[in-house]
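> got a predicted structure here, sequence first:
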Amino acid sequence: MLLNSFFKTSDESINLLKEEKTTLREKQNKTLEADVKSVLDYRAWIQAKTNCTFDSNRILGIVAATKGAENYLPYTIPKIIQQISEIGMMADIIIGLNNGFECPTVIDRFTLIQNIQIIHLYTGEKLANNIPAPIFDNIMCQGKPYCFANIDPKQCRHRIFVVHQKQGQYSAGKIRVLGDIYGSLLLKSIEDGWIPPAILVTFDAESQFLVAHNDSVIDLESNGLKLILNQLQTHPEIDILGTRNKFAVYQNTILDGIEVLLPDFSAELPPIQWFIDIVHGRFSGFQCKWGGGTFGKTDVIVSLLVVISINYPGIRTEDTQLTILAKYAGFIGDIFLDVISTNRTPSTTDMTTEQLQKKAWVEQIYRWLASVEGLKLLYGEHNIKMLVNHGFPWFTLTSPITFVKLLFENRSTNFYEFINKIKLIALSFLYYQKIKSHTSKSPDILQGTKAKAYW
């Protein structure tokens, strides 16, 4: 009798767990479906307002910046504008200075760029972490909010819009200033009749777009942006196109009399970042379109980032969430492996500046995994695992020949080198699992008043 009672109780517990799991999956599916519907609704609204007409003479670029960005922007902004000029187009670059951050010396240097116009914009009061602040063309934030105006297609001037986000309780964090740019400035301008550029690029302060046909040969003087644009123009069916991520340790360099940070591609990478570089864009689970270099149709990217920034003010990996929503919205996307976008990583010896010092490269991965853990709870691991790897990289076993070829592409293939790489892969996986176990206990809070203001 007692044995029967035990088995009955066990069966009931198992059934209860199954029901809870099913209920959770249904909730996660509904959340994903609701977000996808919002994205598609915004896109339909944009297409209706613009009558599906977009400016093919200009490219829109958007970057969020905070303390430290002054070390990169003096090089990357002129370089991106130069690359756009080389393909015979004009640039509209929006720089969002987050939460009171200012870099006046850097902005002043932009006036030296040929055929440039600098426009300063200012955010008004941000009433909540998920409410876009109005944006004005005067520091007093008076009058009607600023809207982009349509200009003569023959106007051969690049424009840089510097959005000075007011410091405030709800302003801190990259996603918050992006929310003001996408959810306020761009949407209101479109509503007011503005015809935006057809192509939009998201990038980071340190981003460079370079041609690299394999991991060993990076053409430092190449125009990767031109290659990406050509791919989009040749394949108009593509809605969103990512670059291949390339981590690099950055080093101090004097450029035109000022100190900047530039990537040193010869410097040793931390193990996880090294592994990600090899497999990004090539295997299931590593298909994320990184925010440091994603190109696409403006109506597509605006729709995605408006929904993300308004609904999830605690997200740290808006690019990962963008990749997920783009897939389920049915947008056609790809990662263009011949072009890299540079992404800064700390060296293996760098430490954080906190009182309790930690390895900086480990903290970089921790931040990413904590945010991914939040997305996993939001949408369900079953919905994101093909795009975002959160477990063992099975392709190392199912496609070993392809993987080994990538490991040794244009590199030494002697026995010593082979053993070292195998050790590095094992080390990467062990570190990854250790970090993952910590983040699973403290996932990022993506919504509500408890959503932290991360950068």
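Sure, I can see it. Numbering: from 1, shown residues only.

> every contact and neighbour count from this point should use C-alpha atoms.
Will do.

> in contact with Gly66, which residues?
For the record, residue 66 is Thr, not Gly. Thr66 makes contacts with Leu97, Asn98, Asn99, Phe101, as judged by Cα atoms under 8 Å, 6 or more residues apart in numbering.

> gap between stretch 415-433 and the chain center?
27 Å (Cα atoms, centre = their mean, to the nearest Å).

> one more: stretch 165-181?
On Cα atoms, centre = their mean, the centre of stretch 165-181 falls 16 Å from the chain's centre.

> return the set of buried residues in it.
By neighbour count on 16 or more other Cα atoms under 10 Å, the buried set for stretch 165-181 is 165-167, 170-181.

> and Leu2, how many neighbours does it have?
Leu2 has 7 neighbouring residues, counting by other Cα atoms under 10 Å.

> equivalent analysis for the one 5 residues further on, please.
When neighbours are defined as other Cα under 10 Å, Phe7 has 11 of them.

> likewise Glu259?
Counted by other Cα under 10 Å, the residues lying close to Glu259 total 16.

> if I look at the residue nearest to it when sequence neighbours are not counted, how far off is Ser442?
Spatial nearest neighbour of Glu259, chain neighbours left out: Thr253 (5.6 Å); criterion: Cα to Cα, 6 or more residues apart in numbering. As judged by Cα to Cα, to the nearest Å, Thr253 and Ser442 stand 38 Å apart.

> dropping in the other structure now:
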Amino acid sequence: MFTTKLLLLSEQPTKFLRGKEITLREKQDRTLEADVKSVLSYKAWINAKTNNLLDNTRILSIVASAKGAENYLPYTIPKIIQQISEIGMKADIVIGLNNGFECPTVIKGLTSLSDVQVIHLYTGDKVANNIPAIIFDNSMCKGKPYCITNIKSHQSRHRIFVVHQKQGEHAAGKIRVLGDIYGSLLLESINNGWIPPAILIAFDAESQFLVEHKPSSIELDSNGLSVIVNQLKKYPQIDILGTRNKFAVYQKSMFNGVDILLPNLAEQVPPIQWFIDISHGKFSGFKYHPGGGTFGKTDVMVSLLLLISEKYPGVRCEDTQLSVLAHYAGFISDIFLDVISINRSPSMDEMTNDQTPKKAWIEQIYRWLVSIYGLKIVYGEHNVKRFANSGFPLFILTNPLVFLKSVMENEKIQLYTVIKKIRFLLIAFLTFQQILKKSRKHPDILQGNKTKAYW
């Protein structure tokens, strides 16, 4: 009898905790459900305003930029314009200069490009971290808000919209300038009759879109953008296509007389970044659409990023959140493995500029993990894990042959390098566990006044 009582008493806390866990899970599911509902509502509004008609002659491309972007934009923007031109289309590129950041030399260089019109836009005060600032066509920020308009085919030129975001308390951070672009410029323009391009590209300052053949053969002069756009045209049922992530260490170079940074694909990236490259798009836990290279239908992409920037001003893994929302909203999406987008990785020996310097490649992964934990608190591990795995990658054990094939496809491996790669894999796993333990203590806060400004 006494033993039975003890057993019954011992079960009570467990039942209580289980009940609490279920309540939290339900709360997370309801949050996700509400966000999906808002995304679909935005999409319906855009479709109603445009009468389900979009511009098939242009491609909309959006990038948020901060200090350091001047090292990449002089190369990547002309390259994207070239790739869009090669498929017989015109570009509408929006460059968001975050929180007072300026790069006049870069903009001057873009102005000198042939068949390109540069339009300068300016934000007014950002009154809160989740309220988009009004955008004007003059630095005094006077008159009516600026709206993008459609231009006649005989006047067709590539357009670069440079959004100078005013420095302010609520402005700092990638998601904040994206909020001004999506929630003010694009939304106001659609509301006033602009028919946006059918396809939108989200990319980073250093992004390059290249074709990769197996095993590990990257065409340096290829047009990966063209391949993905053609895929979207060929299969109109697809809403979103992400590129496959490819980390690279960048090195100093020169382009058109300007000092820039270009990827050195021959240099070994750090172990965790190497593992992510192997796994991205192929295994559960690595199915996110990268912020450095995601293509999609404009009404879908705008709807997703409107919700994220409006409701989660502290997020810095907006690409993973977009992937989660797209999946549960029922949008058809995938990772196109034949096209890579280059993502900058620190070198093995690069250190941060902190008072106490740390290994930069470890800090890059740490920033990713704390942002993912913040997202999991909001939506729940069960809703996020398909896109961002923060546990042991079980597919190594359950599908070892498939994983080994992915390793060999990622780079040309000889027998004598196998031991080196096994050692690299062990370092990746052990280091990841250490970062994981640390990051769990400091998850990002995604909502409210306590959100930090992140890049």
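Received it, and whenever you're ready, just let me know what you need. In this text the structure is predicted, and so the values were computed from the model without any measurement.

> for the stretch 101-250 of the first structure, what spans make up the helices?
Remark: helices assigned in the stretch 101-250 of the first structure by DSSP state H, counting those that start in this stretch are 104-109, 174-180, 187-191, 224-234.

> residues near the residue nearest to Glu259 of the first structure, how many?
Using other Cα under 10 Å, Thr253 of the first structure has 14 neighbouring residues.

> can you tell me the SS state at it?
The assignment at Thr253 of the first structure comes out as strand when based on DSSP: H, G, I helix; E, B strand; the rest coil.

> the helix or strand where Ala44 of the first structure lies against the second structure, how far on average?
According to DSSP states H and E, Ala44 of the first structure maps onto helix 2-50. Here the mean offset of helix 2-50 of the first structure against the second structure after fitting is 1.0 Å, by mean Cα distance after the TM-score superposition for the first structure.

> just checking, next helix/strand downstream of that helix?
Downstream of helix 2-50 of the first structure, the first helix or strand assigned by DSSP H and E is strand 55-65.

> mind listing what's buried in that following strand?
By 16+ other Cα under 10 Å, the buried positions in strand 55-65 of the first structure come out as Asp55, Asn57, Arg58, Ile59, Leu60, Gly61, Ile62, Val63, Ala64, Ala65.

> distance check, the fourth one against Leu337 of the first structure.
Meaning Ile59 of the first structure. Distance, Ile59 of the first structure to Leu337 of the first structure, by Cα to Cα: 21 Å.

> now the first one
Shown here: Asp55 of the first structure relative to Leu337 of the first structure, a distance of 27 Å by Cα to Cα.

> just the third one next, same as before
For Arg58 of the first structure, the distance to Leu337 of the first structure under the criterion Cα to Cα works out to 24 Å.

> the fifth one now?
Distance, Leu60 of the first structure to Leu337 of the first structure, by Cα to Cα: 22 Å.

> skipping adjacent residues, who's closest to the spatially most central residue of the first structure in space?
The first structure has Gly291 as the residue nearest its centroid, 1.9 Å off, counting by Cα atoms, centre = their mean. Distances taken as Cα to Cα, 6+ apart place Asp319 nearest to Gly291 of the first structure, at 5.0 Å, with adjacent residues excluded.

> tell me which element the one you found is part of?
For Asp319 of the first structure, the host element (DSSP H and E) is helix 318-328.

> got the contact list for that helix?
Here helix 318-328 of the first structure has contacts from 32, 35-36, 175, 287-291, 304-305, 308-309, 332-333, 372, 375, 384, 387-388, using Cα under 8 Å, 6+ apart.

> ok, now stretch 133-152 of the second structure?
For stretch 133-152 of the second structure, using Cα under 8 Å, 6+ apart, the contacting residues are 120-127, 180, 184-186, 188-189, 192-196.

> could you list the buried residues of it?
Of the residues in stretch 133-152 of the second structure, those buried (16+ other Cα under 10 Å) are Ala133, Ile134, Ile135, Phe136, Asp137, Cys141, Pro145, Tyr146, Cys147, Ile148.

> which one of those is nearest to Ser216 of the second structure?
Distances from Ser216 of the second structure to these, taken as Cα to Cα, are shortest for Ile148 (41.4 Å).

> just give me the match in the first structure for the closest one.
Superposed on the first structure with TM-score structural alignment, Ile148 of the second structure falls opposite Phe148.
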